[in-house]
Structures are given as structure tokens and as C-alpha cells.
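Colleague: sequence? don't have it. structure:
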């Protein structure tokens, strides 16, 4: 992902950030919505510190536990890894075998299993009908990568797309002309990759939940007073809108890569238990 370079001990305070603006998708007519953020850091400790007045994520009030239903207890509130025989085709109305949740990723698949950039113990919220989804892919050595979105209580996706794998942090906005989230509805989104384990081709999927809610008057008022994208992201984070906060930062960073914005991105990921991802990014 990043070329090795000799570090000069006299310029450890210099941060070099490189952004690859676009990764072409294999089956997509909206390429600008699918991007990879490629970051090269000369001074990781500088970004490890949260700036004064930095971003602070406050999880939303979860309220009373919801009904577990037939799919297990609140499975969509915690990212779940599933494994199944490789099958990338779906025929509407035709039953397909349910994938099985796994606790341990096959060792042959560890380097290609994505990590969804979401809270690890609760459902993330958004106010957007077409939010941006982000995940981390350790290696681009994947033959197939598929994004899917479905309603929480349904098996068939309302949107699916095959994407070109690329190592690092990946972001993809739900295309406005293809699908949208409804207020009050919960959805499951997933990223699936192919993998060969024990001589068999496997489909490794990682899925998590998202819920669209209407913005409160307090949120709207605070956003109107925010002067920058970072200020808006911090408002979203303080109010518990995970997807909106991360999307605002990633969009701002794509337009204008800088240390302050990326520091907020890493700080957000750290606060929801994604320390392994931030550690890898800082060590590159």
C-alpha cells in the first residue's frame, strides 16, 4: 500500500499525506462515489494525539433491548463475520443457504478479510438517505469484493455492487439513483470477499447495522452554526450520528488532505474500538 522510505530524524515533525482520489469499480457507472484513502505518515505520534477541542463521539441512547427475532440476539448491532460456500449470484425468490457466523477467521483469509469502520457494540445512526460506508481492507489480493445492503428483517438486498479491491481505507456512497434509506428503518450492510481455505473457495462476509433517523432541532441548529466540515463532524459525533460524522470527515479529507482532519478520523475510530486499524495506519 505504501512505499518504504528512509526517515530523516531531523524532520520527524513532517507529515506526508498522499491521497489516491479514485479507484475504478468493475460494475459501476458512478466511479466518483467509490474511493480509497491512502495515507503515508512520517510522524505517526503527531496524528495519535487529539487536537485541542478535538472530536468526541457520544454513543446514542440505545433504549430498551429490541426483540431478538429469529436471527439471533441483536446480531446487527455488533459487526458479524460469516462464512459460506462461494456463491456470488442471487436469484430473487430463490432460497440460498444461510451463511454461518464464525468466531475464528481461517488463517488463509485473515489478510483479505475486511473490517467495517463502525462502532463495535451498538448500532450506528445516520440522518442521510444515501450515507457513505467505510471499511478497511488489509490487502488488495482479493479476486472478488461485493457490497450489499438489505433491510434488517429481509434476506434479499435492495442494492448490491461488485467493486475493485484496493488495500487501505475504502469509502463508498450509496448511489442516489439506485436506493435510499427510509427514516426509522434499520438496515444491514456487508462487504464480502473470496478466499481459498482448506482447498475450498469460501465467501467471507462482514456485516453491520445502520439506522436512519430524522435530525433533531438541536442537531439542525448546531450544524447551522458550524463553520467548517470538521466542526460539523464534531457536532454529529457529539450527538451520536456515527455515519454522518465519519462521512463528513472522509469527504473533507478527500477534498483537502490535512493532518487535522485525519487526526479526527483516527480519533473517531479509536473511540469505537477500532484500535487495530488505527495502529496499522500509523505504522505504515
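Modeller: Looks like it arrived, so ask away. Quantities reported herein were computed from a predicted structural model and do not represent experimental measurements.

Colleague: drop to CA atoms for contacts and neighbour counts, all remaining ones
Modeller: Noted.

Colleague: OK, contacts around the spatially most central residue of the chain?
Modeller: Nearest to the geometric centre of the chain sits residue 134, at 2.4 Å (C-alpha atoms, centre = their mean). By C-alpha atoms under 8 Å, 6 or more residues apart in numbering, residue 134 lies in contact with 116, 117, 169, 170, 171, 172.

Colleague: State the distance from it to residue 115.
Modeller: Using C-alpha to C-alpha, to the nearest Å, residue 134 is found at 9 Å from residue 115.

Colleague: Please apply the same query to residue 80.
Modeller: Residue 80 sits 10 Å away from residue 115, going by C-alpha to C-alpha.

Colleague: Quick check: neighbours shared by those two?
Modeller: Residues touching both residue 80 and residue 115 (C-alpha under 8 Å, 6+ apart) are residue 206.

Colleague: now the strands: where do they sit in this protein?
Modeller: Taking DSSP state E as the criterion, the chain carries its strands at 34-37, 80-85, 100-101, 115-116, 124-126, 132-137, 145-151, 159-163, 168-173, 186-197, 200-212.

Colleague: take the one below as the second:
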């Protein structure tokens, strides 16, 4: 009974301390401020994501040429902010994409990372091709050239919709910038809990690390209800509700 009342209190905010009874024979008032909420997940605040956007980016699939890809191929989605731009503290981060369910079809994809140079030209630093399955896919490339502080990189992911022509594909495109982790954050990271680390990523607007740490935990423990609830919250706050309910996978 007590746990149920506490749940109502923390969830709906209408149970007062006077209503909480620890012993039916002895009505005791709980001290205000002593009622602890249940050990729930972090409430992620995505308001600190960078204002900068990538106008030519796309997080939902677009066809390389008009009317060459069936509609289901255009469900390809990059797990990135609406601005198509995000930050990382990692020199070798992971990336997440939704691969659509295309019945009786082998899906072939390609992922490219390019460094954006001072004249806005781009230099490829990574390219790889994959055979893919439906679901939310984690890609963890082993980069020979690690991402460098202060530099911006373009991410290009495509799935072929006509295996007879490499020119026919659905694609998404976004950008990532590598920043250095503040010294005070780095010191506290090791001893912090998962919830605390996710809050720090959110506070500093570090999208890619937030998604990857939470997603990896859910991959390792897919039946964990709290992790699943937090993952769903992240998708909803990023306006990616269409990806709710899809399995997580990794290459």
C-alpha cells in the first residue's frame, strides 16, 4: 500500500504526506522532503542541443533519383536531431540508423564518413558496405583516422533499392562535430551512474554519446523495462516516434 501511494505521489503529485500511513494503528505524518521518489530513469532534457543545423542534411530517406525507390525504402531513418547536426566527445563514436522492413529482400547498404575541410570540400576517411536486417542498427566503425577536436564530419548512409544499379538508392545525410570533454566532466564520469552520465550528455548537448550509451545498455539488457522506457522517451523527445517498438541490432 505504501509503495502504491508513493507511486501516486511522485507520478501525479496529489498525495500529501498526511495520506501516507506506515501503520494502520498509528497514523504518522511523513516529514516533508523525506519522501524519496522511486529509482526511476533520468528525465532527458534535449533543450541544449546545438542551435547549428545542417540544412542540406536528411534524417529520413530520400531517393537518389526521382521515383526509383519503392516507398518502403524511404523509411530509412538516421537517429539524429531534427537539425541533422550533433556533437560527440568520442574520437571513434557509434552511429544509429533505422533499416526498414522490406519483405523478401536482401538489403545492401553503405556508410561513409567524410571530413569537412576549410573550403567546405570533403575528404573521405571511412567507407564500408554491409548486408543489413530490419531494425535500429548500431554501426561502430574502426576508424584509422580518429575524429579530431573541433572538426566537423559528414555522415552519409544509403541502402540500395535496385541491386542491378548502384545509382539507385535511398539515403540519409547528417553531420557530427567532435568536441573535447571538459576536464571537470571527465573526472566525474568514471564514478557516475548511467542516469547521471545521460544527464551530463543532455546538459552539454552531446547527442551521439547519449544515444550510444543508452542504446548499448539496452542491447545488452533488452528486457530491462527502465532502459526501454528511457529509450522510448529519447525517441519521443527527438520526434522519432515512428521508430518506437523496433528491435535494436549491431553489426
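Modeller: Done, it's in. Since this is a predicted model, take the numbers as computed values, not measurements.

Colleague: Got a TM-score for the pair?
Modeller: For this chain pair, the superposition-based TM-score is 0.68 by TM-score structural alignment, normalised by the length of structure 2; 202 aligned residues with a C-alpha RMSD of 3.1 Å.

Colleague: ok, back up a step: could you dump the strands of structure 1 to TSV with distance to residue 238 of structure 1?
Modeller: Below are these laid out as TSV (distance: least, C-alpha to C-alpha, whole Å):
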stretch	distance to residue 238 of structure 1
strand 34-37	24
strand 80-85	26
strand 100-101	33
strand 115-116	21
strand 124-126	12
strand 132-137	19
strand 145-151	26
strand 159-163	30
strand 168-173	22
strand 186-197	21
strand 200-212	17
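
Colleague: and of the ones you listed, who's closest to residue 244 of structure 1?
Modeller: In terms of C-alpha to C-alpha, the element of the strands of structure 1 nearest to residue 244 of structure 1 is strand 124-126, at 5.6 Å.

Colleague: Kindly name the residues of structure 2 that line up with that closest one.
Modeller: The alignment of strand 124-126 of structure 1 onto structure 2 (TM-score structural alignment) covers residues 86-88.

Colleague: From the rest of the structure, what touches the matching stretch?
Modeller: So stretch 86-88 of structure 2 is contacted by 49-50, 80, 175-179, 205-209 (C-alpha under 8 Å, 6+ apart).

Colleague: so how much does that stretch differ from structure 1 once superposed?
Modeller: Taken over the aligned residues, the distance from stretch 86-88 of structure 2 to structure 1 averages 0.6 Å (mean C-alpha distance after the TM-score superposition for structure 1).

Colleague: what's the closest residue to residue 148 of structure 2 other than its chain neighbours in contact with, if anything?
Modeller: Nearest residue to residue 148 of structure 2, sequence neighbours excluded (C-alpha to C-alpha, 6 or more residues apart in numbering): residue 178, at 6.1 Å. Residues in contact with residue 178 of structure 2 (C-alpha under 8 Å, 6+ apart) are 87, 88, 89, 90, 91, 147, 148, 149, 150, 151, 152.

Colleague: aligned partner of the last one in structure 1?
Modeller: Yep, that's residue 152 of structure 2 we're talking about. In structure 1, residue 152 of structure 2 lines up with residue 186, judged by TM-score structural alignment.

Colleague: returning to that earlier point: of all the strands of structure 1, which lies closest to residue 53 of structure 1?
Modeller: Nearest of the strands of structure 1 (C-alpha to C-alpha): strand 124-126, 23.0 Å.

Colleague: Work out the gap between that closest one and the centre of the chain.
Modeller: Put simply, strand 124-126 of structure 1 sits 12 Å off its chain's centre (C-alpha atoms, centre = their mean, to the nearest Å).

Colleague: With stretch 119-128 of structure 1 instead?
Modeller: Remark: stretch 119-128 of structure 1 is offset 11 Å from the chain centroid, using C-alpha atoms, centre = their mean.

Colleague: Could you tell me the end-to-end distance of that stretch?
Modeller: 18 Å.

Colleague: just stretch 175-187 of structure 1 next, same as before
Modeller: Taking C-alpha to C-alpha as the criterion, the two ends of stretch 175-187 of structure 1 lie 16 Å apart.

Colleague: Contacts for that stretch next, please.
Modeller: Outside stretch 175-187 of structure 1, the residues that touch it by C-alpha under 8 Å, 6+ apart are 30, 33, 127-130, 149-152, 158-159, 174, 209-214.

Colleague: doesn't residue 234 make contact with residue 226 of structure 1?
Modeller: No: counting by C-alpha atoms under 8 Å, residue 226 of structure 1 does not reach residue 234; the two are 9.1 Å apart.

Colleague: Look at those two and report which has more neighbours.
Modeller: More neighbours surround residue 234 than the other of residue 226 of structure 1 and residue 234, with 27 against 14 (other C-alpha atoms under 10 Å).

Colleague: Give me the aligned partner of that one over in structure 2.
Modeller: Aligned partner of residue 234 of structure 1 by TM-score structural alignment: residue 199.

Colleague: those helices in structure 2, which residues are they?
Modeller: Applying DSSP state H to structure 2 gives helices spanning 2-12, 183-189, 194-204, 207-220, 225-237.

Colleague: so can I have TSV of these showing distance to residue 157 of structure 2?
Modeller: Formatted as TSV, the helices of structure 2 follow (distance: least, C-alpha to C-alpha, whole Å):
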stretch	distance to residue 157 of structure 2
helix 2-12	41
helix 183-189	31
helix 194-204	25
helix 207-220	16
helix 225-237	20
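
Colleague: and residue 213 of structure 1, how many neighbours?
Modeller: Neighbourhood size, residue 213 of structure 1 [other C-alpha under 10 Å]: 18.

Colleague: Please tell me I have it right and it contacts residue 127.
Modeller: Yes: between residue 213 of structure 1 and residue 127 there is a contact at 5.2 Å, judged by C-alpha under 8 Å.

Colleague: follow-up on the earlier one: could you find the closest non-adjacent residue to the match of residue 152 of structure 2?
Modeller: residue 211 (4.4 Å).

Colleague: How many residues are close by that neighbour?
Modeller: The burial count assigned to residue 211 of structure 1 is 22, neighbours taken as other C-alpha under 10 Å.

Colleague: try residue 63 of structure 2
Modeller: Neighbours around residue 63 of structure 2, by other C-alpha under 10 Å: 22.

Colleague: Please apply the same query to residue 241 of structure 1.
Modeller: By other C-alpha under 10 Å, 26 other residues sit near residue 241 of structure 1.

Colleague: what's the answer for the one 3 residues further on, then?
Modeller: Neighbourhood size, residue 244 of structure 1 [other C-alpha under 10 Å]: 24.

Colleague: distance of it from residue 106 of structure 1?
Modeller: Distance, residue 244 of structure 1 to residue 106 of structure 1, by C-alpha to C-alpha: 33 Å.

Colleague: Tell me how far residue 139 of structure 1 lies from residue 112 of structure 1.
Modeller: To residue 112 of structure 1, residue 139 of structure 1 is 5 Å away according to C-alpha to C-alpha.
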